[in-house]
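Colleague: Provided below are the primary sequence and the corresponding predicted coordinates.
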Amino acid sequence: CVFVSQSGETKDTLESLSYAKGADAQTVGVVNVVGSEISRQTSCGIHLNAGSEIGVASTKAYTSQIVALVMFALQLSHDRCSKDVRRQEILAALHEMPYQIESSIKRIDEVTL
């Protein structure tokens, strides 16, 4: 079971984690805060290292979560030779993502005019 939380302290996620652990499930935490409750309670995890953000709408952590989960899924599918071409396409798109974001930011003035 995979548990995703920016803070690593989200109450409903922690409750679900407790339930999964009670059923002896393997658990993976995807968190931005090392040492958080979810990072301590899961079997293993992915630390996002997106940096701290103020506010609930955590853009850096959210973007990092998406990328981490896509990369995790790619790793899980690694033994499927039939998916090699698609996996390479996804990796290429991930590589281009920073440039696409930068391009979008530069166009903000065009959109807001």
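Modeller: Good, I have the coordinates. These numbers were taken from a predicted model, which means no experiment stands behind them.
Colleague: make it CA atoms for all contacts and neighbour counts henceforth
Modeller: OK.
Colleague: what sits against Tyr99?
Modeller: Tyr99 is in contact with no residue at all, counting by Cα atoms under 8 Å, 6 or more residues apart in numbering.
Colleague: and if we set it to 10 Å?
Modeller: Ile105 (Cα atoms under 10 Å, 6 or more residues apart in numbering).
Colleague: Next one: it from Leu74, what distance?
Modeller: 21 Å (Cα to Cα, to the nearest Å).
Colleague: Same question for the helix ranked longest in the chain: list its buried residues.
Modeller: Under DSSP state H, the helix in the chain containing the largest number of residues is helix 84-106. Using 16 or more other Cα atoms under 10 Å as the test for burial, helix 84-106 gives Arg87.
Colleague: Can you show me the strands along the chain?
Modeller: If DSSP state E is used as the criterion, the strands of the chain fall at 2-5, 28-31, 44-47.
Colleague: ranking those by burial, who's on top?
Modeller: Of all the strands of the chain, strand 28-31 has the most neighbours on average by mean count of other Cα atoms under 10 Å, namely a mean of 23.
Colleague: what about versus this one:
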Amino acid sequence: AVGHRHLDEATPATAGPVAEIAWVVGTPWQGRGIATEAARGMVGWLGRRGVRTLMAHVHPDHRASAAVATACGLAPTDVWQDGEVRWTGPLDHRERRKG
């Protein structure tokens, strides 16, 4: 989902447009870098369309998803939703120029 919105009451409107990203990889294909490659491709695509802030929700015990979020330039916040930690970060302008 992409749109202009606040992440929370403390986040300025300049944080938008915001895109929430997610990834799912079938068990037989996990551990091959597929999620990282796909998510980074999506980040580049979103950047070329003006998205300025990214968000994802990652279960605190899921190290592989935390690694994907980190590769996308996200960092964990103190915000929890449905048992997952919200990760956010500004879209890196370098990603906008990639493929």
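Modeller: Arrived safely, thanks for sending. Keep in mind the model is a prediction, meaning the values are calculated, not measured.
Colleague: After superposing, what score do the chains get?
Modeller: Overlay of the two chains. TM-score (TM-score structural alignment, normalised by the length of the second structure): 0.30; 45 aligned residues with a Cα RMSD of 3.9 Å.
Colleague: re earlier: any chance of the strands of the first structure in JSON lines, plus distance to Tyr19 of the first structure?
Modeller: Formatted as JSON lines, the strands of the first structure follow (distance: least, Cα to Cα, whole Å):
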{"stretch": "strand 2-5", "distance to Tyr19 of the first structure": "12"}
{"stretch": "strand 28-31", "distance to Tyr19 of the first structure": "14"}
{"stretch": "strand 44-47", "distance to Tyr19 of the first structure": "17"}
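Colleague: What is the neighbour count of His93 of the second structure?
Modeller: Using other Cα atoms under 10 Å, His93 of the second structure has 12 other residues around it.
Colleague: ditto for Val18 of the second structure
Modeller: For Val18 of the second structure, the count of nearby residues is 26 (other Cα under 10 Å).
Colleague: any idea how far Val2 of the second structure is from it?
Modeller: Counting by Cα to Cα, the gap from Val18 of the second structure to Val2 of the second structure is 6 Å.
Colleague: Check Arg86 of the second structure too.
Modeller: The separation that Arg86 of the second structure has from Val2 of the second structure, given Cα to Cα, amounts to 16 Å.
Colleague: quick one, which of these two is more surrounded?
Modeller: Arg86 (22 against 16).
Colleague: ok, then the element right after the strand or helix carrying that one?
Modeller: Assigned by DSSP states H and E, Arg86 of the second structure belongs to strand 84-90. For strand 84-90 of the second structure, the succeeding helix or strand toward the C-terminus, using DSSP H and E, is helix 93-96.
Colleague: Check which helices and strands that following helix sits against.
Modeller: helix 34-47 (3 or more Cα pairs under 10 Å, 6 or more residues apart in numbering; DSSP states H and E).
Colleague: Pretty sure Glu20 of the second structure sits against Ala56.
Modeller: Yes: between Glu20 of the second structure and Ala56 there is a contact at 5.4 Å, judged by Cα atoms under 10 Å.
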